[in-house]
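Visitor: model the structure of this input:
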Amino acid sequence: MIKVSDIVRIGPVIPVLAFESVEEGEAVCRALYEGGVKVLEITLRTEAGLGVIEAASKIADDIVVGVGTLTKPEQVAAAKKAGAQFGVSPGLTRELHDAAVAAGLPLLPGCMTPSDLVQAVSFGYEIVKFFPAQQAGGVPMLQAFYGPFPTLRFCPTGGITPETAPNFLALPNVVCVGGSWMTPKSAVAAKDWAEVTRLARGASQLAHHHAQKAA
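Guide: Below you'll find the model as predicted:
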């Protein structure tokens, strides 16, 4: 079973994805993979989510497909069965944590407040998602968290752009970022997979300099 600490080392920029169909999802995931992005978060925000996870998992041996927007315990087992290798949630409950442990699905839980972080630490998490990053205080908030939570590491997600990603990745407590800028709606609608690959390549290069920090 791959650990979250290993996953963030492979993919310091993790695309957050939602698709209208399995065909669309598979095409986008292939384009991202061709651009060097090997870790994907496919959310359950649409009906196609589980089908895309299943299809994307078969693209290559070294692709790591995760399931996003986990909010209910029953979603965890279904995602694992579809081929998800890790889970991402917008928040954290004991029920969600227990379901992830029972399914053997490594979880990157969403946290936003100091109370959230205290709970995550009490459950044994060392890496959490900071969500929604931009709206919840961005870089200054993560800097403020470093004092009381020096051992916690973060994957900020929400409102991050290619321009602001380096500012997040430069922080000592940030190991990766999540974002949707690699799959602009216009490119997906036009089936411009070359543009998705180009943006993925840019994200991969951006992350390269920071990959060692997650070690």
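
Visitor: from here on, just use CA atoms for contacts and neighbour counts.
Guide: Will do.

Visitor: run a quick neighbour tally on the closest residue to A56 other than its chain neighbours.
Guide: Counting by C-alpha to C-alpha, 6 or more residues apart in numbering, E26 is the residue found nearest to A56 once chain neighbours are left out, at 5.7 Å. By other C-alpha atoms under 10 Å, 21 other residues sit near E26.

Visitor: and what of the one 5 residues further on?
Guide: A31 has 23 neighbouring residues, counting by other C-alpha under 10 Å.

Visitor: that one belongs to a strand?
Guide: No. Counting by DSSP: H, G, I helix; E, B strand; the rest coil, A31 is not part of a strand but helix.

Visitor: for it, give its distance to W193.
Guide: Applying C-alpha to C-alpha, to the nearest Å, the value for A31 to W193 is 6 Å.

Visitor: by residue count, tell me the biggest helix in this structure.
Guide: helix 193-208 (DSSP state H).

Visitor: what's in contact with that helix?
Guide: For helix 193-208, the external contacting residues (C-alpha atoms under 8 Å, 6 or more residues apart in numbering) are 11-13, 27-28, 31-37, 162, 166, 169, 176, 181-184, 187-188.

Visitor: how about that helix: buried residues?
Guide: 193, 195-204, 206-207 (16 or more other C-alpha atoms under 10 Å).

Visitor: if I read this right, A100 contacts R94, doesn't it?
Guide: No. Here A100 does not reach R94: they are 9.9 Å apart, not a contact under C-alpha atoms under 8 Å.

Visitor: give me the more crowded residue out of those two.
Guide: A100 (22 against 12).

Visitor: any idea how far A78 is from the more buried one?
Guide: Distance, A100 to A78, using C-alpha to C-alpha: 11 Å.

Visitor: and what of I127?
Guide: According to C-alpha to C-alpha, I127 stands 23 Å off from A78.

Visitor: who has more neighbours out of those two?
Guide: Taking neighbours as other C-alpha under 10 Å, I127 and A78 compare with I127 leading, 23 against 13.

Visitor: and this one, please, so the two structures can be compared:
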Amino acid sequence: MAVNPSSIASLNPIDIASHGPVIPVIVIDRVADALPLAQALLAGGVKVLEVTLRTAAGLPAIEAIARHLPEAVVGVGTVVNADDARSASEAGARFAVSPGYTSEIGGACRALSLPLLPGVATSSEIMAALADGFSFLKLFPAEAVGGIPLLKAWASPFGQVSFCPTGGITSASAADYLALPNVRCVGGSWLTPADAVRAGEWTRITQLAREAQALRAAS
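Guide: Presented below is the predicted three-dimensional model:
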């Protein structure tokens, strides 16, 4: 059953885009890396952190960040069902991001008062998300499904929708996405390179975060 749009006001995502132009999409293999990685991003001015559920370390990493770094806005990515949403909320996630959208996920997040950034890749998915009260959406996987030309094409029929494109975006292409009027922020994994995390190169990650924060002004 679709969520009643009139009852979904509490589900409007927190204004994550107001904190900066890039949301890091974080994959953590070792829980011990969670706090120093989050601290490195915070030092670079990146406050909103999307920790994915792609590894077993995801949930405990969210819990560690939520408990020890309250200044961070830690959320959960790769939410694909209601159980994911519930587990992440219990771990302390402050928002959820899904690769696609179903009313089950929307309803679960509504019940949890967990703000949701739903993923879409087609016009039909946008319409389904809009019907359930969501107008700030994640385009995923952005580059694979059409990227900038697709977002430009959607601007007219979906003028009430704003996007956070994620998937295949790099430091080189991010500014072009951010220049679009219907893009509020982008998601990217380039802020937390796997080799830098493995080696504990936190200064490098801080620098990448600083560069990402400067992207809006350059776009």
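
Visitor: re the thing from before, is it true that the residue nearest to A56 of the first structure lies in a helix?
Guide: Yes. Under three-state DSSP, E26 of the first structure sits within a helix.

Visitor: show me the contacts for it.
Guide: V52, A55, A56.

Visitor: how far away is the closest residue to the second one other than its chain neighbours from A82 of the first structure?
Guide: In this structure, A55 of the first structure finds its nearest non-sequential neighbour in E26, 6.2 Å apart by C-alpha to C-alpha, 6+ apart. In this structure, E26 of the first structure lies at 14 Å from A82 of the first structure, with C-alpha to C-alpha as the measure.

Visitor: rewinding a little: and the residue nearest to A56 of the first structure? What does it align with in the second structure?
Guide: If you follow E26 of the first structure across to the second structure using TM-score structural alignment, you land on L35.

Visitor: likewise R201 of the first structure?
Guide: In the second structure, R201 of the first structure lands on R210 (TM-score structural alignment).

Visitor: distance of its match from V76 of the second structure?
Guide: 22 Å.

Visitor: try L178 of the second structure
Guide: If you go by C-alpha to C-alpha, the gap between L178 of the second structure and V76 of the second structure works out to 23 Å.

Visitor: out of these two, which sits in the busier spot?
Guide: V76 (29 against 24).

Visitor: show me the contacts for that one.
Guide: So V76 of the second structure contacts E50, V51, T52, L53, I62, A88, A93, R94, F95, A96, V97 (C-alpha under 8 Å, 6+ apart).

Visitor: now do 6 Å
Guide: E50, V51, T52, A93, A96 (C-alpha atoms under 6 Å, 6 or more residues apart in numbering).

Visitor: what does R86 of the second structure align to in the first structure?
Guide: Looks like R86 of the second structure aligns to A77 there (TM-score structural alignment).

Visitor: does that match count as helix, strand or coil?
Guide: Under three-state DSSP, A77 of the first structure falls in the helix class.

Visitor: that one: neighbouring residues, count only.
Guide: 16.

Visitor: for burial, what's the neighbour tally of the residue nearest to it when sequence neighbours are not counted?
Guide: Nearest in space to A77 of the first structure, with sequence neighbours left out and distances taken as C-alpha to C-alpha, 6+ apart, is A103 at 5.8 Å. Counted with other C-alpha under 10 Å, residues neighbouring A103 of the first structure total 15.

Visitor: next one: the one 10 residues further on
Guide: For T113 of the first structure, the count of nearby residues is 13 (other C-alpha under 10 Å).

Visitor: hmm, back to that, ok, the buried residues of helix 193-208 of the first structure vs Q119 of the first structure, which is closest?
Guide: Ranked by distance to Q119 of the first structure (C-alpha to C-alpha), the buried residues of helix 193-208 of the first structure are led by A207 at 29.2 Å.

Visitor: so what does S123 of the second structure match up with in the first structure?
Guide: Under TM-score structural alignment, S123 of the second structure pairs with P114 in the first structure.

Visitor: OK, contacts around its match?
Guide: With C-alpha under 6 Å, 6+ apart as the criterion, no residue contacts P114 of the first structure.

Visitor: hang on, the earlier thing: and the match of R201 of the first structure, how far from E125 of the second structure?
Guide: Taken as C-alpha to C-alpha, the span from R210 of the second structure to E125 of the second structure is 34 Å.

Visitor: ranges for the strands of the second structure?
Guide: 22-26, 48-52, 73-77, 96-97, 116-117, 119-120, 136-139, 162-163, 186-188 (DSSP state E).

Visitor: most packed of these?
Guide: The highest mean neighbour count among these, using mean count of other C-alpha atoms under 10 Å, belongs to strand 116-117: a mean of 30.

Visitor: quick revisit: out of the buried residues of helix 193-208 of the first structure, which comes closest to G147 of the first structure?
Guide: A207 (25.0 Å).
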